[in-house]
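>>> please find the sequence and the predicted model below.
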Amino acid sequence: MRRSNTDITIGTLFIALLLAIGAWFLIFSPALDARAFAIEQTSATNDQNELLQTQLDGLLADYARLDEINADLAAVRVDLPVREDLESVRSTINDTANAYGITVVDLSASAPAVVDPSHLVLADAAAAVGKESVVDGLTFTSLVATPMQLTVEGDYAKVLGALTDLQLGDHRFVYVATSQITETEVGSGVYDGVFGLDVFTYVTADVDPTLPESLVDSTETPSSANPFTGTAGTE
């Protein structure tokens, strides 16, 4: 009889163990999985909220600087307008010449051309002054260069000063692609400066990048040393 009671006890314990295991798989395990999933979702939501808060803080900071940002954009539009206005460029060049007391002998413009970004290779030039180029490898399709040819006459220092001011002055950006300053006659002290210039526009999809014919001179003056040589002409 004692043996039978032992068997019954063992059997009861075994059944209880089976029931416990079954309860684990049927009740507790799914509940734990659901809890783990809820914790994971909560963590993901918190991370997303933190990201959104960071973005919101950034937008609020930008909004606080809205006037400053608009001023920066306005300055960029001066250097890279969406439509070319060579009359304003000519005014800038003439004003610079007058400020330095030199004479503009000739100023002509060629047809604009879309800049090929593959020709912008400035890594070596940047490395020479301890910098890194930020343009090599860029891709864009909307930057248009308009070549101009400028000839001025005057004192060497004044011609050189005007050339420097054209590139670095506080006005529409003018890129000097080529420059040559020579004395008109030996000992005369009067120099001719012949400069190949480029001005740029950054056109948008709904803007025609070509210049009105009235602004393009009849004789084109492309520069063989222009780093943008090989650009595709606009249609």
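Arrived safely. Numbers count the residues shown, from 1 in each chain.
>>> going forward, measure contacts between C-alpha atoms and count neighbours the same way
Will do.
>>> now the end-to-end length of stretch 137-149.
29 Å (C-alpha to C-alpha, to the nearest Å).
>>> secondary structure element for the nearest residue to Y175 once chain neighbours are set aside?
Excluding the flanking residues, the one nearest Y175 by C-alpha to C-alpha, 6 or more residues apart in numbering is D198, at 5.0 Å. Using DSSP states H and E, D198 falls within strand 191-202.
>>> got another, please set it beside the one above:
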Amino acid sequence: MGASMKTWVGGAVALCVAILAGGWFLLVSPQRATADEVRSQTASNESQNADLTTQVASLKKKFETIDALKARLAAASATIPADAQLAELVNELNTAASSSGATILAVTPAPAQTVVLVSPEAKAVTAGASKAAATPSPTPSATAGTSKSAPAAGTTSASTAVPQLNGFVAIPLAVEIVGSYESTKTMLDAVQLKLTRYVLVTNVTSTQLSKTPAAQGRPSSNDGDVDMVINGYAFVLTPVASSSTGTAASGSGTTQLPPASPGRNPFLALPGTSTTR
């Protein structure tokens, strides 16, 4: 009887231990793991919320300056507009000429060209290749060691590639003016520095005039007056969505001229000026 009781007690104890172990592994342990996961997720969410709060505060602070940013964008858009606006440019040139005392004889635009941005490294390579081509070098001997070949002129390696601006084109311009030396010089300064529209002057040709009467649309001139031709580029940055209108012509390297303002022919002279000689 005593041995049988001990057996029952031992069995009961073993059964209780088994039940407790099973309850731990089947119930308590999974719940503890779930609780740990929830706590970890809560901490992660709190961290993300803190980051979002910081970002929102930063955006609110930046939004306070949106009016100033809009003003800067409007000024930049006037400097490099989204279309040619040649009539407006000619009008501004006419105003500058009137202020300087010079007379505009002609404003001649050419087809727009795609602007290709080049890195300083690529410019150095091109300049070096041009100099090497102009200066003969000794022919290497057959026993000379091999060397790495330099990139061809006009090419850009991957390390010097420059991101391009889609829709960024330049319109070549030739502006011919006549007047005294001081008036033409003032007009040149205005074209380079004082126009709302940005114009990059690339070349200036001046011819001294003698005393002549007015004829064939040209004003009279005095000894020492100057006939000046200002060559340069006006720039246009069309929106990316409409940049397809400026697709380069096959093999020509030029793009279509961006449209002028509706209802205005940019090649007709403005009142008081002449765009042809």
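Received, thanks. This one's a predicted model, so the numbers in the text were calculated from it and none came from an experiment.
>>> ok so, going back, got the contact list for the residue nearest to Y175 of structure 1?
For D198 of structure 1, the contacting residues are A145, T146, P147, M148, V174, Y175, V176, A177, by C-alpha atoms under 8 Å, 6 or more residues apart in numbering.
>>> nearest to P112 of structure 1, out of those residues: which one, please.
The closest of the contacts of D198 of structure 1 to P112 of structure 1 turns out to be T146 (C-alpha to C-alpha; 4.2 Å).
>>> list the contacts of the closest one.
A109, S110, A111, P112, A113, D198, V199, F200.
>>> now do the SS call for the closest residue to the fourth one other than its chain neighbours.
Closest residue to P112 of structure 1 in three dimensions, ignoring its sequence neighbours and counting by C-alpha to C-alpha, 6+ apart: T146, at 4.2 Å. Assigned with DSSP: H, G, I helix; E, B strand; the rest coil, T146 of structure 1 falls in the strand class.
>>> please apply the same query to H171 of structure 1.
Using three-state DSSP, the structure places H171 of structure 1 in coil.
>>> what do you get for D136 of structure 1?
coil.
>>> can you tell me the helix or strand for the nearest residue to it once chain neighbours are set aside?
Of all residues not flanking D136 of structure 1 in the chain, V121 sits nearest, at 5.4 Å (C-alpha to C-alpha, 6+ apart). Using DSSP H and E, V121 of structure 1 sits within no helix or strand.
>>> looking at structure 2 now, which of the contacts of D198 of structure 1 still hold up?
For the contacts of D198 of structure 1, the aligned pairs still in contact in structure 2 (both residues aligned by TM-score structural alignment, their matches' C-alpha atoms under 8 Å) are A145, T146, P147, M148, V174, Y175, V176.
>>> now the last one, nearest residue through space, not along the chain?
Just to be clear, that refers to V176 of structure 1. L197 (4.6 Å).
>>> any idea how far the longest helix along structure 1 is from the middle of the chain?
If you go by DSSP state H, structure 1 has its longest helix at helix 29-64. Relative to the chain's own centre, helix 29-64 of structure 1 is displaced by 32 Å; criterion: C-alpha atoms, centre = their mean, to the nearest Å.
>>> how close does whichever helix or strand comes after that helix sit to structure 2?
As assigned by DSSP H and E, the chain's next helix or strand after helix 29-64 of structure 1 is helix 66-79. Compared with structure 2 after the fit, helix 66-79 of structure 1 shows a mean deviation of 1.9 Å (mean C-alpha distance after the TM-score superposition for structure 1).
>>> looking at neighbours, which among the kept ones among the contacts of D198 of structure 1 is most surrounded?
Counting neighbours by other C-alpha atoms under 10 Å, the top entry in the kept ones among the contacts of D198 of structure 1 is M148, with 29 neighbours.
>>> what do we get in structure 2 for that residue?
Aligned counterpart of M148 of structure 1 in structure 2: L173 (TM-score structural alignment).
>>> quick check: that match vs G224 of structure 2, distance?
The value you get for L173 of structure 2 to G224 of structure 2, if C-alpha to C-alpha is used, is 26 Å.
>>> same deal with S99 of structure 2?
20 Å.
>>> got it, and Q41 of structure 2?
85 Å.
>>> now S44 of structure 2
80 Å.
>>> now do V118 of structure 2
Taken as C-alpha to C-alpha, the span from V118 of structure 2 to G224 of structure 2 is 41 Å.
>>> same deal with F168 of structure 2?
Distance from F168 of structure 2 to G224 of structure 2, by C-alpha to C-alpha: 41 Å.
>>> the more surrounded of these two?
Neighbour count, other C-alpha under 10 Å: between F168 of structure 2 and G224, F168 has more, with 22 against 14.
>>> quick one on the thing from earlier: what's the match of M148 of structure 1 in contact with, if anything?
V107, T108, P109, A110, I230, N231, G232, Y233, A234.
>>> which non-adjacent residue is nearest it?
Once flanking residues are discounted, L173 of structure 2 sits nearest to P109: 4.5 Å by C-alpha to C-alpha, 6+ apart.
>>> pretty sure the one you found is touching P172, no?
Yes - with contact defined as C-alpha atoms under 8 Å, P109 of structure 2 and P172 form a contacting pair (5.7 Å).
>>> if we can go back for a sec, adding distance to L160 of structure 1, write the contacts of T146 of structure 1 out as JSON lines.
Output for these, formatted as JSON lines (distance: C-alpha to C-alpha, whole Å):
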{"residue": "A109", "distance to L160 of structure 1": "21"}
{"residue": "S110", "distance to L160 of structure 1": "24"}
{"residue": "A111", "distance to L160 of structure 1": "27"}
{"residue": "P112", "distance to L160 of structure 1": "27"}
{"residue": "A113", "distance to L160 of structure 1": "28"}
{"residue": "D198", "distance to L160 of structure 1": "18"}
{"residue": "V199", "distance to L160 of structure 1": "19"}
{"residue": "F200", "distance to L160 of structure 1": "23"}
